[in-house]
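Q: here is a sequence with its predicted model. Questions after.
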Amino acid sequence: MNASRHRSILLAVTGTALALSLTACQDGSGTKSSSAAAPSAPAASSPAATGTSDVTDATGSTGSEASAGSTGASTGSAGATGKQAAASTPVCTAADVRVTAARQDGPPYTRIVLTAKNTTRHSCRLTGFPHIQFVESHKQDVAAVAKSKPAAPVVLTAGAPAYALVKLSNGGTDENNEPVSAFAVMLEGDSTVITVTAPGSEGIAVDPAKALTGYWTPELRNGADDF
């Protein structure tokens, strides 16, 4: 009985040791499984990588837009620079130009052309229209025709001319025309009176109430200067 009992105790101890050994192996297996899953951790950083890509795209897009905006600004800047250069050019005065008058070709000879030529060695800006008074009895300046105003400033380089078409009358027989051999012209921004000799040996016939003048332009333009 004692031997039988001793064998039973030995078997029980052996079984317990085997069970403990199996439990330890299972715990080690679990540890290895957990360790194998660790490399999958970088996958969790994928959203961050996507975010980086989005940032890069946005930066690239912003760079393109900035570049396009810069180009537009550069073009606008060039136009602005041209206007600023014209605006910085000094205004022409009576001392800078010589104003002459000639008949416009063709009947009924109711128009003359004024020419203002820059006689200096520097550029000047001719603004507005000629302020004309034909006769002493009519002190008001001749009215200007708005449609003849040029789109860009008129800058006269040394020796360059500008022109203004002037209507004297409607060419009718019942008008109150007055003979004019010379008349007064003033430039905008300068109160100096320039005396201009009328063209022709007999001068010109003017109805001050019907007279009109165009703006100074680099050239006479068909349509805009016809009035």
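A: Looks like it came in fine.
Q: use CA for all of it now, contacts and neighbours both
A: OK.
Q: looking at this protein, which helix is longest?
A: In the chain, with assignment by DSSP state H, the single longest helix is helix 46-88.
Q: and the helix or strand following that helix, which residues are buried?
A: Toward the C-terminus, helix 46-88 is succeeded by strand 97-103 as the next helix or strand (DSSP states H and E). For strand 97-103, a neighbour-count test (16 or more other CA atoms under 10 Å) marks 97-101, 103 as buried.
Q: and the nearest residue to residue 161 once chain neighbours are set aside, helix, strand or coil?
A: With CA to CA, 6 or more residues apart in numbering as the criterion, residue 161 has its nearest non-adjacent residue at 4.1 Å, and that residue is residue 117. Recorded secondary structure, residue 117: strand (DSSP: H, G, I helix; E, B strand; the rest coil).
Q: who's in contact with residue 117?
A: The contact partners of residue 117, by CA atoms under 8 Å, 6 or more residues apart in numbering, come to 97-99, 156, 159-162.
Q: tabulate those (TSV), appending distance to residue 18.
A: Below are those laid out as TSV (distance: CA to CA, whole Å):
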residue	distance to residue 18
97	122
98	125
99	126
156	113
159	119
160	117
161	119
162	118
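Q: of all these, which comes closest to residue 73?
A: residue 156 (28.6 Å; CA to CA).
Q: state the distance from the closest one to residue 92.
A: As for residue 156, its distance to residue 92 is 8 Å (criterion: CA to CA, to the nearest Å).
Q: got it, and residue 223?
A: 27 Å.
Q: show me which of the two is the more surrounded one.
A: residue 92 (22 against 9; other CA atoms under 10 Å).
Q: pretty sure the more buried one contacts residue 128?
A: No. Under the criterion of CA atoms under 8 Å, residue 92 makes no contact with residue 128, lying 11.0 Å away.
Q: hang on, the earlier thing: Throw the buried residues of strand 97-103 into JSON lines and include distance to residue 145, thanks.
A: Formatted as JSON lines, the buried residues of strand 97-103 follow (distance: CA to CA, whole Å):
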{"residue": "97", "distance to residue 145": "23"}
{"residue": "98", "distance to residue 145": "23"}
{"residue": "99", "distance to residue 145": "20"}
{"residue": "100", "distance to residue 145": "20"}
{"residue": "101", "distance to residue 145": "18"}
{"residue": "103", "distance to residue 145": "19"}
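Q: and here's the other structure:
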Amino acid sequence: MPTQRKSTVLAVTAVAVLSLGLTACGGDDGGTRDEGAADTSSSAPSSSSSSSSSSSSSASASTATTGGSASGGSASAGPASASSGSASGGTAKNAASSGSKAPASCTYKDVKITAAKVDETPTEHIVLTATNTSGRVCRLDGHPLIAFGEIQTAKDVPAVAKSKPAAPVVLQPGAPAYANVRIALGGAHEDNKVVTSFNVNLFTGSAPTEGSIVVKAPAGGLAVDEAAARTGYWTPELRNGADEF
């Protein structure tokens, strides 16, 4: 009897152990599922982190790209501005080379002046021709400053304003300029004086330059009425109307 009872106790114990084992297995399954859920939960943040990282990377790439474009734009704008500056500089150089800086004024050493009678009777006008003999470009300002007689005492011949050109005359080497000069109002007059030569001064701007050019009168001399005498401005060519007075 004690042996049978002992066997019964052992059998009951075995069944209990088996039940506990099954329960434990069931718990393992549930635990595995729970653990799986936990893994999913923990992988979600991981995935979210990856997405965040990916988004951040994309954002960074986008920012980098945008920054690159902006930087590139700025860089492009820089050369464009520099190009504009260069163009302006170029424009500034072209203006200078196109004659914005005028050459120096002609002096009495730079030109030769001759006088010729106009074809009329009696002679009332002569034409002065100034030729650049200097071998360089020079500017012929204003009008000839003429003195019929001794330069210290002779009356300066006034200029006719309507004959003034729009810009100073620039003479290339060997090139001429002209000035029409009225010497009398026709016919013999007691105030007329005969001159065989006369003096011409040039201008630098509005001021007469030093040095007088002695001009020889045409053959037979000139009968000059100083009160009636007038001179035109230097011009590249004689113009009808403006140079007739």
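A: Now that the structure is in, tell me what you want to look at. Nothing here was measured: the structure is a model prediction, and the numbers come from that model.
Q: just to revisit the earlier point, any idea which of the contacts of residue 117 of structure 1 is closest to residue 25 of structure 1?
A: residue 156 (102.8 Å).
Q: rewinding a little: return the closest of the buried residues of strand 97-103 of structure 1 with respect to residue 184 of structure 1.
A: After measuring those against residue 184 of structure 1 - CA to CA - the closest member comes out as residue 99, at 10.5 Å.
Q: excluding its backbone neighbours, what's nearest the closest one?
A: Residue 99 of structure 1's closest residue in space is residue 116 (CA to CA, 6+ apart), at 4.4 Å.
Q: tally of neighbours for the aligned partner of that neighbour in structure 2?
A: Alignment note (TM-score structural alignment): residue 116 of structure 1 maps to residue 130 of structure 2. Residues near residue 130 of structure 2, counting by other CA under 10 Å, number 24.
Q: contacts only, for residue 130 of structure 2.
A: Residue 130 of structure 2 is in contact with 111-114, 176-178, counting by CA under 8 Å, 6+ apart.
Q: who touches both of residue 156 and residue 92 of structure 1?
A: Contacts common to residue 156 of structure 1 and residue 92, judged by CA under 8 Å, 6+ apart, are 124-126.
Q: who wins on neighbours among those residues?
A: Neighbour max across these (other CA under 10 Å) = residue 126, 28 neighbours.
Q: got the contact list for that one?
A: Here residue 126 of structure 1 is in contact with 91-92, 153-156, 188, 216 (criterion: CA under 8 Å, 6+ apart).
Q: that older thread, CSV please, covering the shared contacts of residue 156 and residue 92 of structure 1 and showing secondary structure and distance to residue 21 of structure 1.
A: Converted to CSV, these look like this (DSSP: H, G, I helix; E, B strand; the rest coil; distance: CA to CA, whole Å):
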residue, secondary structure, distance to residue 21 of structure 1
124, strand, 108
125, strand, 107
126, strand, 110
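Q: now, which of those sits nearest residue 112 of structure 1?
A: residue 126 (19.1 Å).
Q: ok, which stretches of structure 1 are helices?
A: Using DSSP H, helices in structure 1 cover 2-37, 46-88.
Q: possible to save the ones you listed as TSV with distance to residue 173 of structure 1 and mean neighbour count?
A: Formatted as TSV, the helices of structure 1 follow (distance: least, CA to CA, whole Å; neighbours: other CA atoms under 10 Å):
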stretch	distance to residue 173 of structure 1	mean neighbour count
helix 2-37	112	11
helix 46-88	45	12
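Q: can you lay out those as CSV showing distance to residue 167 of structure 1?
A: Formatted as CSV, the helices of structure 1 follow (distance: least, CA to CA, whole Å):
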stretch, distance to residue 167 of structure 1
helix 2-37, 98
helix 46-88, 29
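Q: of all the ones you listed, which lies closest to residue 143 of structure 1?
A: helix 46-88 (25.3 Å).
Q: now do the most centrally placed residue in structure 1 against residue 43 of structure 1, distance only.
A: When CA atoms, centre = their mean is applied to structure 1, the residue found nearest the centroid is residue 76 (3.7 Å). Counting by CA to CA, the gap from residue 76 of structure 1 to residue 43 of structure 1 is 50 Å.
Q: for residue 169 of structure 1, what are its contacts?
A: 110-111, 175, 177, 205-208, 210-211.
Q: of the residues you listed, grab the buried ones for ChimeraX.
A: Selection of the buried residues among the contacts of residue 169 of structure 1 in ChimeraX, burial being defined by 16+ other CA under 10 Å:
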select :110,111,177,205,206,207,208,210,211
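Q: from the contacts of residue 169 of structure 1, which is closest to residue 133 of structure 1?
A: Nearest member of the contacts of residue 169 of structure 1 to residue 133 of structure 1, counting by CA to CA, is residue 208, at 8.3 Å.
Q: test my guess that that closest one contacts residue 141.
A: No. The pair residue 208 of structure 1 / residue 141 is not scored as a contact, 9.2 Å apart, by CA under 8 Å.
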